[in-house]
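> below are the sequence and a predicted model; questions follow.
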Amino acid sequence: MPHLVRERLFFGDINDAIDALTTAASTNFTHVLSVVSSASISFITDCRPGLAIPTEEVHRVVSGEEGAPAVSAVPPGRLMRVVERTGDGLRITRMAVPLRDTEEEDLLDHLEPCLDFIDEGREVGSVLVHCFAGVSRSASIIVAYLMRSERKSLEEALESLKEISELACPNDGFLDQLKFFEEMGFKVDTSSPLYKQFRLKLLGQSYKFGEKIGSYMFKDDPGLYPQSGSCQDPSKEEQHKTAYRCRKCRRIIAVQDNVVSHVPGEGESCFDWNRRKSDRPYNKEQDCSSLFVEPLKWMTAAVEDGALEGKLSCIHCGARLGYFNWSGIQCNCGSWVTPAFQIVKSKVDISTI
């Protein structure tokens, strides 16, 4: 039997989902959120041979649609909200999120569509959130929902769920992402340094596993909107935004929002293993000689060829701007950024737009 978490919100496993989709249970579910490895409803029917669930597709939600987040690591075309089922007196709206129970999987970019779906379902009926075993994936979604709706910390929300089901146990990777979710104020803030670092980590993992790095993983080119310096609607006035321009042709290559911050290291002492020690003391407040930025669409041609490392050149005039390296680059402050998309500050001019 599924566990009642809050009024009209239930937490369960694959068997609970099968029952909800095939029998007029007393719980009267109107919405089912399936967090499993396949969005197809056939995944559920495969678990019980001979089971037939007639379905009618009503809506698809994919990344990149109007209203969807401007930046997402979810591939375009990924199936999200999929079917409505009628028959035997049941009418259930189901949303499916293809998600594996691995520490490397991207939970964060799926959270807000899932949480909104739960809110919507609870307004009109009852919602069942399930994965295969009812342990990690669905628990992660429920924990995030309690965090957002009740302003609980990760620790508080997880403890609250464990009081209802001792089996609830998100994997370590999901817990890390839920911690980011808490630190971003119970939302997925795509402008947050935490989110940008998370996306860089995803990119590095994709490269490591030999996956194709699609252009959807690259943020829009800020040089296409020189008036605002932003990939957002140019009609929206923005003031005092820092822009980085190619020193040779003055094209905008990045804005402050694209910069990925890093914690300064120990300066020249980090390089003692391969150089003689300098007599000049390191000033931790000195500017780094490089900027590290998000991967931007103007870099696509250089980065998509599969090379481990390479040069980054201005897309307008061809001037050398910096380097990329999937294994990381060490800043002169001593910190490593991995993977790294490095712009050398001496190659750009800084202006305010």
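Structure's in. What do you need? Numbers count the residues shown, from 1 in each chain.

> C-alpha only now, for contacts and for neighbours.
OK.

> so E159: helix, strand or coil?
helix (DSSP: H, G, I helix; E, B strand; the rest coil).

> likewise for V32?
Assignment for V32 (three-state DSSP): strand.

> can you give me the neighbour number for it?
25 (other Cα atoms under 10 Å).

> wait, what's in contact with it?
A17, I92, T93, R94, M95, V127, L128, V129, H130 (Cα atoms under 8 Å, 6 or more residues apart in numbering).

> so where do the helices sit in the stretch 1-150 of the chain?
Taking DSSP state H, counting those that start in this stretch, the helices of the stretch 1-150 of the chain run over residues 14-22, 42-46, 108-124, 137-150.

> list the buried residues of the first one.
Across helix 14-22, burial judged by 16 or more other Cα atoms under 10 Å covers I14, N15, D16, A17, I18, A20, L21, T22.

> and if you look at the last one?
Counting neighbours by 16+ other Cα under 10 Å, one finds that the buried residues in helix 137-150 are R137, S138, A139, S140, I141, I142, V143, A144, Y145, L146, M147, R148.

> and these, which is closest to R85?
Closest approach to R85 among these (Cα to Cα): S138, at 21.2 Å.

> how about the contacts made by the closest one?
The neighbourhood of S138, defined by Cα under 8 Å, 6+ apart, consists of F11, G12, V35, V129, H130, C131.

> just the buried members of those?
Of those, these count as buried by 16+ other Cα under 10 Å: F11, G12, V35, V129, H130, C131.

> just the contacts of V32: which are in strands?
The members of the contacts of V32 that map onto strands under DSSP state E are I92, T93, R94, M95, V127, L128, V129, H130.

> my guess is the fourth one contacts V82. True?
Okay, so that is M95. Yes. If you go by Cα atoms under 8 Å, M95 and V82 touch, sitting 5.5 Å apart.

> more neighbours, those two?
Ranked by neighbour count (other Cα under 10 Å), M95 and V82 place M95 first, with 25 against 20.

> contacting residues for that one?
Applying Cα under 8 Å, 6+ apart to M95 gives the contacts H31, V32, L33, S34, M80, R81, V82, V83, F117.

> got another one to weigh against that:
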Amino acid sequence: MNSQSNLMNEISKVKSRLKNVETIVTNENGNVSVEARNNEGCFFKVREDNAKKREGFVVDLKPDFEIAKVTDHIFLGSQDVAMNEHLLKENNITHIINVSIDVPNYFPDKIVYLKLQMYDRPDTNLNDYITCINNFINETIANFDNPRIFIHCNAGISRSVSVTIAYLMLSCGMSYNEAYEKIKKVRKNARPNDGFVNQLKNLQK
């Protein structure tokens, strides 16, 4: 009994010497809070720390004006193109699919938009978006004369690429690898996050 009591006392002493560790928690809307653990082992919020607010998407500050032609009707790129009226006109863009969180529809009087707020997170469910996007693309192609649809997120790397892959798979009969390689040829930095890759591969099962 004494040995057990001594062990418990030693454990208590060690615990008392341990430094309290704060954990930074970022939720899906980018808000940041700091949490710590109490003596019972439960976590509690210490403070909000929105000075460190983080976005739920890839942030890329370098201008990217590439417009990648995926098909005769589908084009892919970043938010930089979406806000550049000259580029959009030059490439005869008639429709835009915007899957960013906070990039506005810049030219609603001149271009037809589909805006869906989508986070670049592995646990974001693509099925919540791809049916609507595919319907929009297919109906646009069927009802407009030579439409040119530009699909973008922020960086044009993960979200916009993923929904375009889903379109190629579900509406054009491609496998994941075929769709990804087709896009990779025209958009070298295309890279869906790992969660999106797994979900897209499951579409062909």
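The structure has been received and is ready for your questions. These numbers were taken from a predicted model, which means no experiment stands behind them.

> TM-score for these two?
For this chain pair, the superposition-based TM-score is 0.62 by TM-score structural alignment, normalised by the length of structure 2; 137 aligned residues with a Cα RMSD of 1.9 Å.

> that older thread, which one of the contacts of M95 of structure 1 is nearest C169 of structure 1?
Within the contacts of M95 of structure 1, the smallest distance to C169 of structure 1 is 17.2 Å, found for S34 (Cα to Cα).

> since we're on that closest one, how many residues are nearby?
31.

> in structure 2, what residue corresponds to it?
In structure 2, the residue paired with S34 of structure 1 according to TM-score structural alignment is N98.

> need the buried ones among the contacts of S138 of structure 1 in JSON lines with distance to V255 of structure 1, can you?
Listed next are the buried ones among the contacts of S138 of structure 1 as JSON lines, based on distance: Cα to Cα, whole Å:
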{"residue": "F11", "distance to V255 of structure 1": "43"}
{"residue": "G12", "distance to V255 of structure 1": "45"}
{"residue": "V35", "distance to V255 of structure 1": "36"}
{"residue": "V129", "distance to V255 of structure 1": "40"}
{"residue": "H130", "distance to V255 of structure 1": "41"}
{"residue": "C131", "distance to V255 of structure 1": "40"}
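
> and which of those residues is nearest K311 of structure 1?
Nearest to K311 of structure 1 among the buried ones among the contacts of S138 of structure 1, with distances taken as Cα to Cα, is V35, at 40.2 Å.

> I'd guessed that closest one sits against L128; true?
No. Using Cα under 8 Å, V35 of structure 1 is not in contact with L128, being 10.8 Å away.

> would you confirm that H130 of structure 1 contacts L9?
No. Assessed by Cα under 8 Å, H130 of structure 1 is found out of contact with L9, at 11.0 Å.

> counterpart of K311 of structure 1 over in structure 2?
Taking TM-score structural alignment, K311 of structure 1 has no aligned residue in structure 2.

> please, which helix or strand holds K311 of structure 1?
Using DSSP states H and E, the element containing K311 of structure 1 is strand 309-313.

> helices and strands around that strand, which ones?
Other helices and strands packing on strand 309-313 of structure 1, by 3 or more Cα pairs under 8 Å, 6 or more residues apart in numbering; DSSP states H and E, are helix 300-303, strand 320-325.

> 10 Å instead, please
Applying 3 or more Cα pairs under 10 Å, 6 or more residues apart in numbering; DSSP states H and E, one finds that strand 309-313 of structure 1 makes contact with helix 300-303, strand 320-325, strand 340-344.

> can you mark which positions in it are buried?
Buried residues in strand 309-313 of structure 1, defined by neighbour count with 16+ other Cα under 10 Å: E309, K311, L312, S313.

> cool, stretch 100-110 of structure 2 as well?
Buried residues in stretch 100-110 of structure 2 (16+ other Cα under 10 Å): S100, I101, V103, N105.

> now render these as a markdown table, adding distance to K15 of structure 2.
As requested, those are exported to a markdown table (distance: Cα to Cα, whole Å):
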| residue | distance to K15 of structure 2 |
| --- | --- |
| S100 | 46 |
| I101 | 44 |
| V103 | 48 |
| N105 | 54 |
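
> from these, pick the one nearest K188 of structure 2.
Distance to K188 of structure 2 across those (Cα to Cα) is lowest for S100, with 20.0 Å.

> residue contacts, the closest residue to the closest one other than its chain neighbours?
Leaving out its chain neighbours, the residue that sits closest to S100 of structure 2 by Cα to Cα, 6 or more residues apart in numbering is C153, at 4.3 Å. Counting by Cα atoms under 10 Å, 6 or more residues apart in numbering, C153 of structure 2 touches 57-58, 76-80, 82, 97-103, 116-120, 159-161.

> ditto for K205 of structure 2
Counting by Cα under 10 Å, 6+ apart, K205 of structure 2 makes contact with S175.

> please redo it, this time with the cut-off set to 8 Å
Residues near K205 of structure 2 by Cα under 8 Å, 6+ apart: none.

> how much space separates it from C172 of structure 2?
According to Cα to Cα, to the nearest Å, K205 of structure 2 and C172 of structure 2 sit 16 Å apart.

> ditto for N105 of structure 2
Separation of N105 of structure 2 from C172 of structure 2 (Cα to Cα): 27 Å.

> I133 of structure 2 -> structure 1?
Aligning on TM-score structural alignment places I133 of structure 2 opposite C114 in structure 1.

> its match: neighbour count?
Neighbour number of C114 of structure 1 under other Cα under 10 Å is 24.

> same deal with I137 of structure 2?
Using other Cα under 10 Å, I137 of structure 2 has 22 other residues around it.

> then the one 10 residues further on?
Under the neighbour criterion other Cα under 10 Å, P147 of structure 2 is assigned a count of 18.

> then S26 of structure 1?
Using other Cα under 10 Å, S26 of structure 1 is surrounded by 7 other residues.

> give me the distance between the aligned partner of G173 of structure 2 in structure 1 and V143 of structure 1.
Aligning on TM-score structural alignment places G173 of structure 2 opposite R151 in structure 1. As judged by Cα to Cα, R151 of structure 1 and V143 of structure 1 stand 11 Å apart.

> ok, W336 of structure 1 next?
Look at W336 of structure 1 and V143 of structure 1: by Cα to Cα, they are 33 Å apart.

> thanks again, I'm all set now.
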